[in-house]
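Peer 1: Pasting the sequence and the predicted coordinates here, then a few questions.
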Amino acid sequence: MSRLLVTGGAGFIGSNFVHYVLANTDHSVTVLDKLTYAGNLASLDGLPDDRFRFVKGDICDAELVDGLFAEHDAVVHYAAESHNDNSLANPRPFLDTNIIGTYTLLEAARKHDIRFHHISTDEVYGDLELDDPAKFTEQTPYNPSSPYSSTKAGSDLLVRAWVRSFGVKATISNCSNNYGPYQHVEKFIPRQITNVLRGERPKLYGKGENVRDWIHANDHSSAVLTILEKGVIGETYLIGADGERNNKEVVELILTILGQPADAYDHVVDRPGHDLRYAIDSTRLRTELGWEPRFSDFEAGLADTIAWYRDHEAWWAPQKDETEAKYQAQGQ
């Protein structure tokens, strides 16, 4: 697997994976990215020229995809429309990228008999009650609640069908909420961090009781590489780092780390259909493949992330004003 093709590698989680692979292995990496608003070439700065190249293009472009698959040993498929708020405002791009794009890649994987790993989300499982002791496992039934999560669920099912029907050499991972460097400021954690860094008050949906199971993007990257190298074809692995926190706790922790009063935030109108709680049981990944997260302490990982945003304002500032204007128009 010395030659990896990474779709969506200029996005948040994909770019972190590219940095991780090039820093920790001898693999070469090609990134295929359409460079929508969520893709940022600056996220790929500083990578070694002899082991990295970038191709601008759409995963729905079958001719382009076919040519790239012919040149590589394995594909890691991160490319996706992924922001719930955007899927509620305009679902169509989620169908195009998450369904048709994944189909296009699977057909190329089938033709070239290439190792394929599909990145998915815990949101395909719906949500859990706040007081439910259960967590999502690989056997949890799908119950998506938004255009985003339903199209990701559909893409997962396509992968499973192509494995069973056509023998495609694929695995799937469903991961909990990521945080870390290079995340667009429309997302919850970087939005709150950059608000405080700008002297503005963070924004909290509703009462802030919704719980997410947070994992640092580097831990997600190490897990994906482990699955790519050791995972059983046709299997699904859940990736999580036991980082459950409700949104109110996260906002207050960000404020505290940045030396502000813990209650210096504003409540805004809640998102329609806002899932209550996600929680991942990653026992299978840990016991069968021997993976462990490095950032097991969420507070330490969050402090590391805050330091990155403080030091990289030139990366996030161009996105900030447009993003906040959009949220303001939505009353959020």
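Peer 2: Great, that's in hand. Nothing here was measured: the structure is a model prediction, and the numbers come from that model.
Peer 1: rest of the way, CA atoms for contacts and neighbours
Peer 2: OK.
Peer 1: Give me the residues contacting stretch 145-157.
Peer 2: With contact meaning Cα atoms under 8 Å, 6 or more residues apart in numbering, stretch 145-157 is reached by 81-84, 87-88, 91, 94-95, 98-99, 102-103, 118, 120-121, 123-124, 126, 142, 144, 172, 273, 275.
Peer 1: Just the ones of those in helices?
Peer 2: Residues of the contacts of stretch 145-157 located in helices (DSSP state H): 84, 87, 88, 94, 102, 103.
Peer 1: any chance you could map the strands in the stretch 1-150 of the chain?
Peer 2: 3-7, 28-33, 52-56, 74-77, 115-121 (DSSP state E, counting those that start in this stretch).
Peer 1: Go through the longest helix that the chain contains and flag the buried ones.
Peer 2: The longest helix of the chain (DSSP H) is helix 147-166. The neighbour-count check on helix 147-166 (16 or more other Cα atoms under 10 Å) flags 147-156, 158-160, 162-163 as buried.
Peer 1: which one among the residues you listed gets closest to residue 132?
Peer 2: Nearest to residue 132, judged by Cα to Cα, of these is residue 149 at 21.1 Å.
Peer 1: Relative to residue 20, how far out is that closest one?
Peer 2: 26 Å (Cα to Cα, to the nearest Å).
Peer 1: Equivalent analysis for residue 217, please.
Peer 2: Following Cα to Cα, the distance that separates residue 217 from residue 20 is 10 Å.
Peer 1: second one coming, line it up with the first:
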Amino acid sequence: MSKTFLVTGGAGFIGSAVVRELIEHTPHRVINVDKLTYAGNPESLARVDSDERYEFRLADICDGVAMARIFNEYQPDVVMHLAAESHVDRSIDGPADFIETNIVGTYVLLEAARGYFKGLQESDPARAAAFRFHHISTDEVYGDLHGVDDLFMETTPYAPSSPYSASKASSDHLVRAWHRTFGLPTVVTNCSNNYGPFHFPEKLIPLTILNALAGQPLPVYGDGKQIRDWLFVEDHARALVQVASEGVIGETYNIGGHNEKQNLQVVETICELLEELAPNKPDGVVRYRDLITFVVDRPGHDQRYAIDASKIQRELGWSPRETFESGMRKTVQWFLENDTWWRRVQNGSYQGERLGATA
């Protein structure tokens, strides 16, 4: 049965993957609400933006009037909340935007959803019983792991290290409070590091690919031994749609790729793939790996993240389809074949694209 999904932040990296997954692999209707900050790129949705089941609304989740109007107009069955400031370095340089979007924005959206849900309970109890508010978060709320065998579980205490992760932890707490206090039917997911097509070029993996192709240094923080669990973004999108559709109200699901790698290993893997897939190097470059440059570590840099994703596998039957090797090959190949997309991001011309009406 077709449902209406309201996706916030649907022009971002993970959000656009969710929108593409919904339009291309389900019968559902999608309303994409995005403010189109620097990280929002309508060109990431070119494959679906002409589909009659897709609609874009330019709006800020901090605008309560606009959010209430959108809920009333589209009558969503499911909310998938992905709109967030998400770059750790940016949160260190300017925390205010992270407090505003991730905390205040989540509060405003929760209140709009609560008002809408209350109306559903009075007018259509059956639809109210099926309504879901799915909050998408990060494993960074847990802080970092020190033991080599430790894993983040859904019950791991929160210990955020950066302004970004602290703001996401705050939003997680708000969602759970709105469930417990007001009865809003919520589910929460916490994911490991994503990578894949349409990844914003300032992040580690696309930055490494594009700097290598340009013959520029490949910066690695500290000694490069920080460990992350890498999750292919299309695997994550499948998991999110499944949780939104089948997850148990009030529950949390950790989503990981079962791919722990040191940051240096990630960069070296990209260099090896480029040797094979892009052998014609920039002038002066003998080997891509020669471009690796160690830089001063970021303040408060977490050393290791690793997700225990056994709950979502056991209860919902989800598991990643891509290994780190297969997903990374697809990612490098995508950036090699889609230079128009990333060049428009690099030169800023993508920000001239503002599709759809305002709220």
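Peer 2: Yep, that arrived. Because the structure is predicted, anything quoted here is derived from the model rather than measured.
Peer 1: sorry, back to before: what's the closest of the strands of the stretch 1-150 of structure 1 to residue 302 of structure 1?
Peer 2: strand 115-121 (20.5 Å).
Peer 1: so that closest one corresponds to what in structure 2?
Peer 2: Using TM-score structural alignment, strand 115-121 of structure 1 corresponds to residues 132-138 of structure 2.
Peer 1: With stretch 159-166 of structure 1 instead?
Peer 2: So stretch 159-166 of structure 1 sits over residues 175-182 in structure 2, by TM-score structural alignment.
Peer 1: which residue lies farthest from the center of structure 1?
Peer 2: Residue farthest from the centre of structure 1, counting by Cα atoms, centre = their mean, is residue 261 at 30.1 Å.
Peer 1: Please identify the nearest residue in space to that one, excluding sequence neighbours.
Peer 2: Nearest residue to residue 261 of structure 1, sequence neighbours excluded (Cα to Cα, 6 or more residues apart in numbering): residue 255, at 6.3 Å.
Peer 1: For that neighbour, grab the count of nearby residues.
Peer 2: By the measure other Cα atoms under 10 Å, the count of residues near residue 255 of structure 1 is 22.
Peer 1: check contacts around it.
Peer 2: With contact taken as Cα under 8 Å, 6+ apart, residue 255 of structure 1 is in contact with 196, 261, 262, 264.
Peer 1: Just give me the match in structure 2 for residue 73 of structure 1.
Peer 2: In structure 2, the residue matched to residue 73 of structure 1 (TM-score structural alignment) is residue 77.
Peer 1: if I pick its match, what's in contact with it?
Peer 2: Taking Cα under 8 Å, 6+ apart, one finds 3, 4, 5, 6, 127, 130, 131, 132 in contact with residue 77 of structure 2.
Peer 1: quick one: what's aligned to residue 325 of structure 1 in structure 2?
Peer 2: Using TM-score structural alignment, residue 325 of structure 1 lacks an equivalent in structure 2.
Peer 1: how about the strand or helix carrying residue 325 of structure 1: buried residues?
Peer 2: Secondary structure from DSSP states H and E places residue 325 of structure 1 in helix 313-329. Neighbour counts over helix 313-329 of structure 1 (16+ other Cα under 10 Å) mark 316, 320, 324 as buried.
Peer 1: Check the secondary structure at the spatially closest residue to residue 264 of structure 1 that is not a sequence neighbour for me.
Peer 2: Distance criterion Cα to Cα, 6+ apart; nearest residue to residue 264 of structure 1, sequence neighbours excluded, is residue 201 at 6.3 Å. Put simply, residue 201 of structure 1 is coil when judged by DSSP: H, G, I helix; E, B strand; the rest coil.
Peer 1: how far away is residue 201 of structure 1 from residue 193 of structure 1?
Peer 2: 10 Å.
Peer 1: Looking at those two, which is more packed in?
Peer 2: Taking neighbours as other Cα under 10 Å, residue 201 of structure 1 and residue 193 compare with residue 193 leading, 24 against 18.
Peer 1: Mind telling me what element the equivalent of that one over in structure 2 is part of?
Peer 2: Using TM-score structural alignment, the equivalent of residue 193 of structure 1 in structure 2 is residue 209. Using DSSP H and E, residue 209 of structure 2 maps to helix 204-213.
Peer 1: quick one: that helix to helix 339-346, angle?
Peer 2: With axes from the mean of the first three to the mean of the last three Cα atoms, to 10 degrees as the basis, helix 204-213 of structure 2 and helix 339-346 are set at 100 degrees to each other.
Peer 1: Just give me the mean distance for helix 204-213 of structure 2 relative to structure 1.
Peer 2: By mean Cα distance after the TM-score superposition for structure 1, the fitted helix 204-213 of structure 2 averages 0.8 Å away from its aligned residues in structure 1.
Peer 1: now for that helix, which elements pack on it?
Peer 2: strand 218-221, helix 263-277, helix 324-337 (3 or more Cα pairs under 8 Å, 6 or more residues apart in numbering; DSSP states H and E).
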